Each structure stands twice: as structure tokens, then as C-alpha cells.
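A.B. asks: The following comprises the amino acid sequence and a computationally predicted model.
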Amino acid sequence: MTASDPAPADSSATNPTSPAPTPEVIFLGTGTSVGVPAIGCECDVCQSTDPHNNRTRCSILIRLPEGNLLIDTPPDLRTQLLREKVKLVHAVLFTHEHADHIYGLDDLRLFPFRLGRPVPLYCRADVEARIRTSYDYAFSQREQTHAGSRPQLEILSINNDDPFEVLGVRVTPVPLKHGPHFEVLGFRMGDFAYCTDTNHISETSMDRLRGLDTLVLDALRFTPHPTHFNIDEALEVIEELKPRQAFLTHLGHDIDHGPVEASLPDHVHLAYDGLRLPMPSIA
């Protein structure tokens, strides 16, 4: 499904609403499920004055020639889109059903006015079931009291194996394990891949991640965790896949940006809120 933005193309350099001649990835959020700083925490990172240590819940926006593609709708979505001056989202991909990845969905409510249609949501059946339960009012058959009183959404089913097209770009799903009870999807577009919330990647999925220019990968903290890679585990995956560059995301308050960034291999970096990467290899 594609959609065009009414803003003129020559405004794209300064207006993130407009189509992007060269694809760009914007890291809207790079933090763990409670964010950084965590409420009530007085650790050095949560009290840090380094803006790189302020991390909202995980999401990225990919600016494409045919529109803005959002991955996940975290609870901080409104703040993130305002901060990055993003005025329109054309389509959404969902990695999984957890609260820190879907509970900003209502913030999409304004976009159908500008799109002239419902916002398309691409997700697996388990995510659709959670959305339909958590946002049952969005799918009510009752007549609206006024335009925009509930989100206008179109759910488009995806699965673990079949590539699909969004906004003119081919997307390859990458199944990932998120602890013993949950499966999530990473996504590959061209030579870019986004893999958050995982602590195990099967050989089949590793094969889907070979030959990358840029890999974004979960790395919660230094010590082991039952549902996320830690820093060392993420580095092992990066060493095997050998992307040209890698960025670590879903970072907790164990990770002090400056010292940890300085300790990483030259081609590996910590992602941070507001980071922008040109990604010509996506198209």
C-alpha cells in the first residue's frame, strides 16, 4: 500500500512530513520499557545531564520517497513525533504486542484526516488480537459522535515468512525470540535491519540478516537478562553477521552513553533518541 504526502517534494530537507528523496531512519526512542530516567531512580545515569541518556520507549521512523513508515507505537509517541517535527505517518509496522510497543496507538488518531483514509497497520495475528482487545473502541460499529472520536485503522496481516511491500519498499520479516514465551518480528529493508526485543536469533533468521549495511539490535544492559541480549551477546551477533555498522537500542539505565560508546568497537554505536541516519540502501 502506498500513499503520497501533499507537501511538495522540495521541502523534504526541512519538513519531515514530506517524502524523502533519500531514505532516512530517525530513532524516535531507544530506551527500555520503563524509559530512562526511570521513575524514582537516583542512579548516575537516571540523574545524568547528558541528553543521550534520556531515552523514551523504542521506536523508529523511516522516511521514504513514498511516505513515513513508523515501527511500533510506544507510549511516548506523541512526544517523539513533536520533538522530531514529524507531522504525518503513512503506515505502521509492529514488532510485537508488548505495552511499550503498542500503547501509543491512539496518537495516530489525527493522521486519517490528512491521509484521507485509515492508517494501515501491518502486524501478525497475535498483535492484531492485542490491538483489537486493548483498543476495542477503535473497531466499534457504533456511529461516531464526531469525526476523529476514535482512531481510523486498517489492519493488514503479515506472517513470519512472507515478504511484503509497504510504501514502495520490500520488507522481509525476521522472526526473533523474546524470552521463553514471546516471539517478535524484526524487519529487513534493503541492507538495513531493525531487531529489537530479542535474546535469541535462529539460524534461519540469521541468514535473513546477512549482508547488511546497517543493523539495529537489542542490547539492554551488561548483565544477562531472560528476554533481551546484553551488550556482550549483541556484540557476538554483530561479529557473526558483520554489518558495516551496527547500533544498539532498547538500552536500560545501566548504560551510560559516553563511557559505553567509547568502549565499543569502531563500527558499533549506541543509538540515542533523535539520531538520524541516511539510508540509501533501504530503497
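C.D. replies: Yep, it's here.

A.B. asks: only C-alpha atoms for contact and neighbour calcs from this point on.
C.D. replies: Will do.

A.B. asks: And the helices in this protein?
C.D. replies: Counting by DSSP state H, one finds helices in the chain at the ranges 77-83, 99-102, 111-115, 125-134, 203-208, 231-241, 257-263.

A.B. asks: can you list contacts of the second one?
C.D. replies: The set of residues external to helix 99-102 that reach it, using C-alpha atoms under 8 Å, 6 or more residues apart in numbering, is 33-34, 57-59, 72-75, 94-95, 131.

A.B. asks: Repeat that for the fifth one.
C.D. replies: Contact with helix 203-208 is made by 174-176, 188, 241, as judged by C-alpha under 8 Å, 6+ apart.

A.B. asks: thinking again about what came up before, a markdown table for the helices of the chain, including mean neighbour count and distance to N160?
C.D. replies: Formatted as a markdown table, the helices of the chain follow (neighbours: other C-alpha atoms under 10 Å; distance: least, C-alpha to C-alpha, whole Å):
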| stretch | mean neighbour count | distance to N160 |
| --- | --- | --- |
| helix 77-83 | 16 | 26 |
| helix 99-102 | 20 | 18 |
| helix 111-115 | 16 | 28 |
| helix 125-134 | 15 | 11 |
| helix 203-208 | 14 | 10 |
| helix 231-241 | 16 | 20 |
| helix 257-263 | 13 | 33 |
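
A.B. asks: possible to save these as TSV with distance to R63?
C.D. replies: Formatted as TSV, these follow (distance: least, C-alpha to C-alpha, whole Å):
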stretch	distance to R63
helix 77-83	13
helix 99-102	19
helix 111-115	16
helix 125-134	24
helix 203-208	23
helix 231-241	25
helix 257-263	26
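
A.B. asks: Surely L81 touches F27?
C.D. replies: No. If you go by C-alpha atoms under 8 Å, L81 and F27 don't touch, sitting 10.5 Å apart.

A.B. asks: try this one side by side with the last:
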Amino acid sequence: MKVTFLGTGTSQGIPIIGSKHPVCLSENPKDKRLRVSVLLEWDDHKVVIDCGPDFRQQMLTNNVDKIDGILFTHEHNDHIIGLDDVRPFYFRQGDISIYAHERVIKALKKRFEYVFEVENKYPGAPHLSVNEIENEAFEIDEKKIIPINVMHNSLQVFGYRIDDFAYITDAKTIAEEEIEKLTGVKTLVVNALRIEPHHSHFNLEEALAFISKVQPETAYLTHISHLLGFHDEVEAKLPKGVHLAYDNLKIEI
């Protein structure tokens, strides 16, 4: 399986509009981060996790010509608001499959009412094949997907394990029984917002402690804000086997 980091930034991205912070002014491409998302590819299948406000740009940058499904983690704007930009895929290939918690589906129907209308539907709107998922394994094209339930302060969020790869974002706490689902995972992606503690996200110290507990062979940090620091400086200080992800990084699992 190939994984492409489409975006590795937090809700405002980096640079933040109008910011004079040194990281926002950095000329290093690795310090420029679109909103968080990944593309998973196996055999002839392409699935994305989340589609935020930079979805169109991410698809163009990576020359993605089709998607077979979208896995949603939760309903915050930086993870869903690019949904309308699945239209070119729909026009070429038909219905797009989406997978999300029932609560997230309800939020999508509220924010994108025109997409889910049955009667008098606007002909330019995409059609979606809706799959409500719970905290139990399911399949996409014969690939087993294991949801990982995490808490984003008081909001439930799904991470996902596929084979020996696991992707977790917007986590602050994770129950022991959910951590057990990660046993034996070889590549772990997890959020690390900044140095200072945050009420709903792992900071760097918490993310590293979580990685140490799971003990993957390799870990990548994502959902990064400018307050974490310059990419190269932070990367140089990370433990062996732990890396900062960056936009358009590709890895093989």
C-alpha cells in the first residue's frame, strides 16, 4: 500500500493568513502545510481519509484521477468542507462511496443538503453512496478497515488501521481497549499540534509518549501548527524512527 500525505497542517494551515510568525514566513516547502488528509492506494484502489478545504488543490497536485471512497474521521470543517469537490470524480465514475459515523453523516447532510436531496436534486450535484460505520471492522474492496475510537476533547473521532498502517488525527485521549487495536502496527501516523499542551489535541510530548506505548517501527507526526516550530529543527530532535510528515510525502507500507 502507498500512502501520500496530502496535507499535514492544522485547521488554519501554514502559513496562517496574515501571520508574521517566523514559521509562517519560512521559505522551506516543508513548513507549508495544507489541511490534514492522506491518500491510500492499493492494487487499483484509491481512498482518501478526510477531504478538507484544500481537497481540490491536493487532488491536482498529486494527479489523482479517481477515488474509490472517502473515510471521514469527524465533522470539523478542516476535515469535511471540500466534499463538493468530488464532483469531477462523480461525473467520470459515478457515485462516490463515503464512510463515517452516523453523527458525521448527519452533519454532512446538514452542511451539504443539496448533495443529499432526493427530490428535485440539482443535476450538477454529486451522488454519494453513504455507509454509516460503527466502532467495528468493515471492508472496502476486500481490504479490512479497523476503526480506532479516540477522543478530541469530548468529541468522538475515528482513526483507522489498515493492515500494518494506522492513521490517527485530532486525538487527545485514547482508551486502553482502542490502543490494543494497534498491537503490531508497523507504521503509525498521529497528531502533534504544538509544544505547549492543548485542550483537544496531543502536543509533541503526548504524541511521543503515545508512540512509545504503541511501539511501531516507524511513526509520522501530522496535524501540525506553526507553533510546533520549523520542520527541520523539530525533525532533528525527534527520537529514532519518528518523523515529521510533510505535504506530498509518499511512503510504502
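C.D. replies: Done, it's in. Every value quoted in this text rests on a predicted model; they were computed, and no experiment measured them.

A.B. asks: quick revisit: looking at the contacts of helix 203-208 of the first structure, which are in strands?
C.D. replies: Using DSSP state E, the members of these that fall in strands are 174-176, 188.

A.B. asks: Show me the strands in the second structure, by range?
C.D. replies: Using DSSP E, strands in the second structure cover 2-7, 37-42, 45-49, 69-71, 96-100, 128-132, 138-140, 143-152, 155-162, 165-167, 187-191, 218-222, 242-244, 250-252.

A.B. asks: Where does the fourth one end up in the first structure?
C.D. replies: Read it as strand 69-71 of the second structure. Aligned by TM-score structural alignment, strand 69-71 of the second structure falls on residues 91-93 of the first structure.

A.B. asks: Tell me who's in contact with the most centrally placed residue in the second structure.
C.D. replies: Closest to where the C-alpha atoms of the second structure average out (C-alpha atoms, centre = their mean) is S37, at 3.6 Å. Contacts for S37 of the second structure were tallied using C-alpha under 8 Å, 6+ apart; they are 5-8, 48-52, 79.

A.B. asks: just these now: which is nearest I251 of the second structure?
C.D. replies: F5 (8.6 Å; C-alpha to C-alpha).

A.B. asks: For that closest one, list the residues it contacts.
C.D. replies: Going by C-alpha under 8 Å, 6+ apart, F5 of the second structure touches 36-39, 245-250.

A.B. asks: Next, count neighbours for the equivalent of P120 of the first structure over in the second structure.
C.D. replies: Using TM-score structural alignment as the criterion, P120 of the first structure maps onto S97 of the second structure. Counted with other C-alpha atoms under 10 Å, residues neighbouring S97 of the second structure total 17.

A.B. asks: Okay, S97 of the second structure and Q57 of the second structure: tell me how far apart.
C.D. replies: 21 Å (C-alpha to C-alpha, to the nearest Å).

A.B. asks: same deal with W42 of the second structure?
C.D. replies: 22 Å.

A.B. asks: do E27 of the second structure as well
C.D. replies: Distance from E27 of the second structure to Q57 of the second structure, by C-alpha to C-alpha: 20 Å.

A.B. asks: what's the answer for E41 of the second structure, then?
C.D. replies: 18 Å.

A.B. asks: Then H21 of the second structure?
C.D. replies: Between H21 of the second structure and Q57 of the second structure the distance is 24 Å, computed by C-alpha to C-alpha.

A.B. asks: same check, this time on Y90 of the second structure
C.D. replies: 17 Å.

A.B. asks: ok, now H101 of the second structure?
C.D. replies: 26 Å.

A.B. asks: In the second structure, what sits opposite L28 of the first structure in the alignment?
C.D. replies: Under the alignment (TM-score structural alignment), L28 of the first structure pairs with L6 of the second structure.

A.B. asks: And for that match, the neighbour number?
C.D. replies: For L6 of the second structure, the count of nearby residues is 28 (other C-alpha under 10 Å).

A.B. asks: these two touch, right, it and K250?
C.D. replies: No. Taking C-alpha under 8 Å as the contact criterion, L6 of the second structure and K250 are not neighbours in contact, 9.2 Å apart.

A.B. asks: related to what we said a few turns ago, which of the ones in strands among the contacts of helix 203-208 of the first structure has the largest number of neighbours?
C.D. replies: Neighbour counts for these (other C-alpha under 10 Å) peak at V174, which has 27 neighbours.

A.B. asks: ok, now which ones touch the alignment partner in the second structure of that one?
C.D. replies: Alignment note (TM-score structural alignment): V174 of the first structure maps to I148 of the second structure. The contact partners of I148 of the second structure, by C-alpha under 8 Å, 6+ apart, come to 135, 158-161, 168, 178-179, 181.

A.B. asks: mind redoing it with 10 Å?
C.D. replies: 73, 135-137, 157-161, 166-168, 174-175, 177-182 (C-alpha atoms under 10 Å, 6 or more residues apart in numbering).

A.B. asks: now do F158 of the second structure
C.D. replies: 71-74, 100-101, 133-135, 146-152, 167-171.

A.B. asks: Check L188 of the second structure too.
C.D. replies: L188 of the second structure neighbours (C-alpha under 10 Å, 6+ apart): 161, 164-168, 182, 211, 214-221, 242.

A.B. asks: can you rerun that using 8 Å?
C.D. replies: Taking C-alpha under 8 Å, 6+ apart as the criterion, L188 of the second structure is in contact with 165-168, 211, 216, 218-220.

A.B. asks: Pick out whichever of those sits closest to L128 of the second structure.
C.D. replies: Among these, Y167 lies closest to L128 of the second structure (C-alpha to C-alpha), at 23.6 Å.

A.B. asks: Can you report how many residues neighbour the residue opposite that closest one in the first structure once aligned?
C.D. replies: Using TM-score structural alignment, the partner of Y167 of the second structure in the first structure is Y194. The number of residues packed near Y194 of the first structure is 23, by other C-alpha under 10 Å.

A.B. asks: Report the separation between the nearest residue to Y194 of the first structure once chain neighbours are set aside and T49 of the first structure.
C.D. replies: Ranked by C-alpha to C-alpha, 6 or more residues apart in numbering and with sequence neighbours excluded, the top spatial neighbour of Y194 of the first structure is V216, at 4.8 Å. In this view, V216 of the first structure and T49 of the first structure are 25 Å apart by C-alpha to C-alpha.

A.B. asks: now do P175 of the first structure
C.D. replies: As defined by C-alpha to C-alpha, P175 of the first structure lies at a distance of 37 Å from T49 of the first structure.
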